Every structure is written in structure tokens, then in C-alpha cells.
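> coordinates only, sequence not included:
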């Protein structure tokens, strides 16, 4: 199925302005406000389309415009494919503990089934060979053990948290080997082939509609990328208290400085819905049988994804912890939530 760049979710800037004026009228002159409000309300009634519950307050609107930019459309459609594509090798890193769980299984299984990589490498710092989820996957993946104390002694000495070491490790792996890096809570939904042949060195997706950050939960890169090298070098000045600066904010700053090296994709490709409480509830709260049927039909129409241009869904495991802690294969199959409907095909 052809994949398009027009996204069915977009928030008109006019309705956001309307909400702003309603709640903070002192920010604009009174006379201009009346004219602006009338125009904004008229336009918003005609152009807003949101596949979320339709009953909510204007203050809940995201101040984002989700229309793909011209550059994002060109990167996604890739009209000038390179002769040497990014390696179709998936890298995933699990250094948190020795046990895989249902969510990590879904992430690996979906990558195998949707991307169909030439190889999937699971980089780890020690895993339980008897883990039931690992046993289901072990014949389809390549296990790559790492000794964090040997490879990252300074980071260990400086008391880096394991997720930050994993941030550094993914960049080192991609610079050395190239390929597709995926976090262990990323659900792959469609083939990546057409963006692997981008003429640019690196592919990243915007985390939010404001385009202020490029998230490192999904990274596609050629080996030896100068952009990845620069990103690695920034960790020489890493500050542990700045949780997402190096992983989201700094990558955007580097991209703005080296636009010819990075293919930036709209939020809908990897990172929509977001990590906000409202979006987490949207994905994980129970829905009716009819809503589940409608949602499944939408997924089928989009070739396995929620939206026409979506390739993966970052499941935001930390904000959604309370849901994933309770999730079992039986619950996934029997309870209708949007997340469960989306991923059921990856559970035998």
C-alpha cells in the first residue's frame, strides 16, 4: 500500500489562538481580539480533524501544527534514492536488567515482522537465557553481549544512569556499523525500506509538533556518519541532571547546523501519540467493541499503522508504566484498548 505524507491529525493554529485568547485575553489588544476570535472560530470549525474523543475543553488542544513540512514530505517520499541504502540491520539495546518482558518482546517481534531486517542484533549487558520471551525470539535474533564496565569505565565512574549509557552505546554502534536503532518500547508497524535509501546520512523523527526535538528512540544512520560522530562528541560535556537534552534537544540543534546531513520526519511517523497523560490514556484505557472494530479497520486501511505515514509507534514505557505492569498476553488478546488492538498481531 502506498504511504502518504498527509496526516489525518492536525491542529489548526487558529483554534489554538482562539483558546489562548479565551483564557488569556490580556495578551492581545481588545479590539483585535474580537476580530481575531471571530475569524479563528470560523476557520477552526472548518479545518480541524482529530481522531481523539470529540468532547474536551479547548485548553486541552495541543499548540501544534501537524502538517508535514515540504522538507519532511520530501524526506519521507524520498524522490532521489541513494544507490547505497542505510544497512537493513536493526540494533536494539537492553542493559536495564537480565529479563525481557512482554513489551520488549513486542518491540523485537514487531521489528522482525514489520521491517524484516537482514539481521536484528540485541545488544545487552547480560540476559537470562531461560527467560520465556527470549526463548521465543532467540532463533531469529543475534545476541551481542557488552561489558559496560569495560566499554564505558568513565561513565560508570561518573555514576551515569544505565539509560544514559544506553544513549551513548546506540550512537557508538550506529557510527561503527550503521543501521536502524530502535528503543525497546518501539513498536514497528510498517516496512522502512523507502527511507533507508535516503541520500542523507541520518534519519530522525520529531518528538513533538513544535519541532523542538529529534528523539533518539529511533535512529537510522549510515556507518561512519559525521553527524553521529558530532553527537557522540557532545557527550564529553554530558550533565546527568539534563535528562533529555542530549537525547532529544541537542540532536535538533545539531540538525539545524547540518541540514544537508539529516532527514527530519514529522512526529506522526514515529512519535505520535505522545507521552502526555491524555495520549497515554487514549492508547491504554478500555474502549467499546465498536470502537475497537473501527480502530482495527483504520489500522487495516493504513497498512498496519494508525496513520497513513506512520512507520512505528513509540509506546512511552515510562509514562505508561502502570498499564504495562498489568499487561499480560491474555489481557492483550481479550481487553480492547487501542494499544492492544494495534499489537495483537505480534502475539501468537
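That came through fine. Keep in mind the model is a prediction, meaning the values are calculated, not measured. Residues are numbered from 1 along each chain as shown.
> make it CA atoms for all contacts and neighbour counts henceforth
OK.
> now the helices for the stretch 51-200 of the chain?
70-77, 102-110, 132-137, 148-151, 153-157, 162-177, 193-196 (DSSP state H, counting those that start in this stretch).
> ranking those by burial, who's on top?
With neighbours taken as mean count of other CA atoms under 10 Å, these reach their highest mean count in helix 102-110, at a mean of 22.
> please name every helix or strand in contact with it.
Applying 3 or more CA pairs under 8 Å, 6 or more residues apart in numbering; DSSP states H and E, one finds that helix 102-110 contacts helix 132-137, strand 186-188.
> tell me which of those lies nearest to residue 196.
strand 186-188 (14.6 Å; CA to CA).
> how far does stretch 281-293 sit from the chain's center?
Chain-centre distance of stretch 281-293: 21 Å, with CA atoms, centre = their mean, to the nearest Å.
> can you get me the start-to-end distance on that stretch?
Taking CA to CA, to the nearest Å as the measure, stretch 281-293 stretches 19 Å from start to finish.
> what residues does it touch?
52, 323, 335, 336, 337, 338, 339, 340, 341 (CA atoms under 8 Å, 6 or more residues apart in numbering).
> which of the residues you listed sits closest to residue 145?
After measuring the contacts of stretch 281-293 against residue 145 - CA to CA - the closest member comes out as residue 323, at 29.9 Å.
> please report how far that closest one lies from residue 188.
19 Å.
> so for these two, which residue has more residues nearby?
Neighbour count, other CA atoms under 10 Å: between residue 323 and residue 188, residue 188 has more, with 27 against 15.
> right, and the more buried one touches residue 312 too?
Yes. Counting by CA atoms under 8 Å, residue 188 touches residue 312, with 4.3 Å between them.
> in a markdown table: the helices and strands packed on helix 102-110, plus distance to residue 251.
Converted to a markdown table, those look like this (distance: least, CA to CA, whole Å):
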| stretch | distance to residue 251 |
| --- | --- |
| helix 132-137 | 32 |
| strand 186-188 | 19 |
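> indicate which one of those is closest to residue 103.
Closest among the helices and strands packed on helix 102-110, using CA to CA: strand 186-188, at 8.9 Å.
> the closest one packs against which elements?
Going by 3+ CA pairs under 8 Å, 6+ apart, strand 186-188 lies up against helix 102-110, strand 312-314.
> tell me which other helices or strands the last one touches.
Contact partners of strand 312-314 among helices and strands, from 3+ CA pairs under 8 Å, 6+ apart: strand 186-188, helix 267-270.
> this is the other structure I want to compare:
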């Protein structure tokens, strides 16, 4: 790979995209070299930003630029970054308790490089999490992030609980 930018395609609710399609390249996760031309071009498009058009600059603009400048980025396809999808049933599948493998989605086994939380839908599951709850959790999400909870996280959590109790 010689391109300076890596993006993933956002999957469609109707089907999994298999080739670069207009409207399907998402900027939620960007891996890039500093000052990469593709990023400079993308930033310049924000002069026409319209907050009423969901995904306009998040999905459509990056895809338009990718079509115009295909040698400036690597497209990893839909599986690398944006599954499960933004449907409530997919979010529930990740965050509700289940036995390993039972939910149909396992972060590390899925081939994903990142997890896009779809915060507006997943916040009800994410907000109450603490390091201790992650370590005890039985959801696909807690099993995935458990590896990132260390002793220092537990110390900070303990100090916060102690500060709230005083």
C-alpha cells in the first residue's frame, strides 16, 4: 500500500457493498499520514458543509474524492470498520449479554480493524460502563474491550467512587 490515507466503506442496510460505490465511503475512522493530500482536499470541502444533510460530508464527500483521486487512498471495504450496522438489532447484538459466539458477532473474530460504536444508538449501553463492569460483562462488546482495561483504569475508577462517597 502506497497511499497515504485508509478509509473503510460504510455498509448499506440493504446489502454489503463490495466495490466502491457513490455515497458509501465513511470518514468515521481515518488512518492517514499527516498532511496527506486526500485529507487536505476533504477538509476544503467543509466550506460547503450543510449540517442538515446527514452523511453529506461524512460519507458522500469522501466517496466523491475517492472517485476523483483513487491513488490517494486505500479503501478497506465494508467489513474492516463499520460492522455491525446502525440498526437497533445490530447494536443490541453487540451490547446485550450472550455467550461467546452466540450473538453472531465477535469483534476480534470478525476481521474488523475498528469498532464504530454508532454512538447515538449505543450510548444507552456505553454510558453506564465502568472498567469493573467491562471485566465482568458477558456481551460481545465487553469481551472485545476487556483486553484494553488495565490496573490503572481500575485504580482511577476506585478513586472516582471514593471521591463521590465523601
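On my side now, so go ahead. Remember, it's a predicted structure, so these values are computed and weren't measured experimentally.
> most neighbours among the contacts of stretch 281-293 of the first structure, which one?
Most surrounded of these: other CA under 10 Å gives residue 337, at 23 neighbours.
> and that one, what's its match in the second structure?
Counting by TM-score structural alignment, residue 337 of the first structure lines up with residue 139 in the second structure.
> contacts only, for its match.
Applying CA under 8 Å, 6+ apart, the residues near residue 139 of the second structure are 94, 95, 96, 97, 98, 99, 100.
> for residue 218 of the first structure, see how far away the residue mapped onto residue 74 of the second structure from the first structure is.
For residue 74 of the second structure, the aligned position in the first structure is occupied by residue 263, per TM-score structural alignment. Separation of residue 263 of the first structure from residue 218 of the first structure (CA to CA): 13 Å.
> so which residue is dead centre in the second structure?
Closest to where the C-alpha atoms of the second structure average out (CA atoms, centre = their mean) is residue 116, at 1.7 Å.
> which position in the first structure aligns with it?
Checking TM-score structural alignment: residue 116 of the second structure goes with residue 314.
> hmm, its match is touching residue 271, no?
Yes. Counting by CA under 8 Å, residue 314 of the first structure touches residue 271, with 5.5 Å between them.
> report the set of residues contacting both of the two.
Counting by CA under 8 Å, 6+ apart, no residue touches both residue 314 of the first structure and residue 271.
> pull the distance from the lengthiest helix in the second structure to the chain's centre.
Looking across the second structure with DSSP state H, the single longest helix is helix 151-165. Distance of helix 151-165 of the second structure from the chain centroid (CA atoms, centre = their mean) equals 28 Å.
> go on, stretch 229-246 of the first structure?
Taking CA atoms, centre = their mean, the mean C-alpha location of stretch 229-246 of the first structure is offset from the chain mean by 20 Å.
> that one aligns to what range in the second structure?
Per TM-score structural alignment, the counterpart of stretch 229-246 of the first structure in the second structure is residues 40-57.
> list the buried residues in that stretch.
Of the residues in stretch 40-57 of the second structure, those buried by neighbour count under the rule 16 or more other CA atoms under 10 Å are 42, 55, 56, 57.
> residues contacting residue 274 of the first structure?
Taking CA under 8 Å, 6+ apart, one finds 207, 208, 280, 316 in contact with residue 274 of the first structure.
> surely residue 119 of the first structure is in contact with residue 143?
No. Residue 119 of the first structure lies out of contact with residue 143 (CA under 8 Å); the separation is 10.6 Å.
> now residue 74 of the second structure: which helix or strand?
Assigned by DSSP states H and E, residue 74 of the second structure falls within strand 73-75.
> circling back: out of the buried residues of stretch 40-57 of the second structure, which one sits closest to residue 161 of the second structure?
Out of those, the member with the shortest distance to residue 161 of the second structure (by CA to CA) is residue 55, at 38.9 Å.
> from residue 43 of the second structure, how far out is the closest one?
As defined by CA to CA, residue 55 of the second structure lies at a distance of 15 Å from residue 43 of the second structure.
> what about residue 8 of the second structure, how many residues close to it?
Neighbour count of residue 8 of the second structure, defined by other CA under 10 Å: 25.
> pretty sure it sits against residue 26.
Yes. Counting by CA under 8 Å, residue 8 of the second structure touches residue 26, with 6.1 Å between them.
> joint contacts of those two?
If you check residue 8 of the second structure and residue 26 against CA under 8 Å, 6+ apart, no residue is contacted by both.
> hang on, the earlier thing: between the contacts of stretch 281-293 of the first structure, which is nearest residue 148 of the first structure?
residue 323 (30.3 Å).
> quick one: end-to-end length of stretch 262-271 of the first structure, please.
17 Å.
> among the contacts of stretch 281-293 of the first structure, which one lies nearest to residue 124 of the first structure?
Minimum distance to residue 124 of the first structure across the contacts of stretch 281-293 of the first structure is 25.0 Å, recorded for residue 323 (CA to CA).
> which position in the second structure aligns with the closest one?
Under TM-score structural alignment, residue 323 of the first structure pairs with residue 125 in the second structure.
> quick one: its match from residue 149 of the second structure, how far?
17 Å.
> which one of the contacts of residue 139 of the second structure sits in the busiest neighbourhood?
residue 94 leads those on contacts (other CA under 10 Å) with 24 neighbours.
> roughly how far does the closest residue in space to the match of residue 337 of the first structure that isn't next to it in sequence sit from residue 90 of the second structure?
Nearest non-adjacent residue to residue 139 of the second structure, counting by CA to CA, 6 or more residues apart in numbering: residue 97, 4.1 Å away. Look at residue 97 of the second structure and residue 90 of the second structure: by CA to CA, they are 13 Å apart.
> residues of stretch 150-160 of the second structure that come out buried?
Using 16+ other CA under 10 Å, none of the residues of stretch 150-160 of the second structure count as buried.
> can you give me the strands in the second structure?
5-9, 25-32, 73-75 (DSSP state E).
> hey, which of those strands is tucked in deepest?
strand 5-9 (a mean of 23).
> which secondary structure elements does that one sit against?
Using 3+ CA pairs under 8 Å, 6+ apart, strand 5-9 of the second structure is in contact with strand 25-32, strand 73-75.
> what's the average distance of the last one to the first structure?
Its matched residues in the first structure lie on average 0.9 Å from strand 73-75 of the second structure after superposition (mean CA distance after the TM-score superposition for the first structure).
> which outside residues touch that strand?
1, 3, 4, 5, 6, 7, 8, 9, 20, 25, 38, 66.
> one more time with 6 Å, if that's ok
3, 5, 6, 7, 8 (CA atoms under 6 Å, 6 or more residues apart in numbering).
> with the longest one instead?
Judged by CA under 6 Å, 6+ apart, the contacts made with strand 25-32 of the second structure from elsewhere in the structure are 4, 5, 6, 7, 9, 10, 58, 59, 62, 63.
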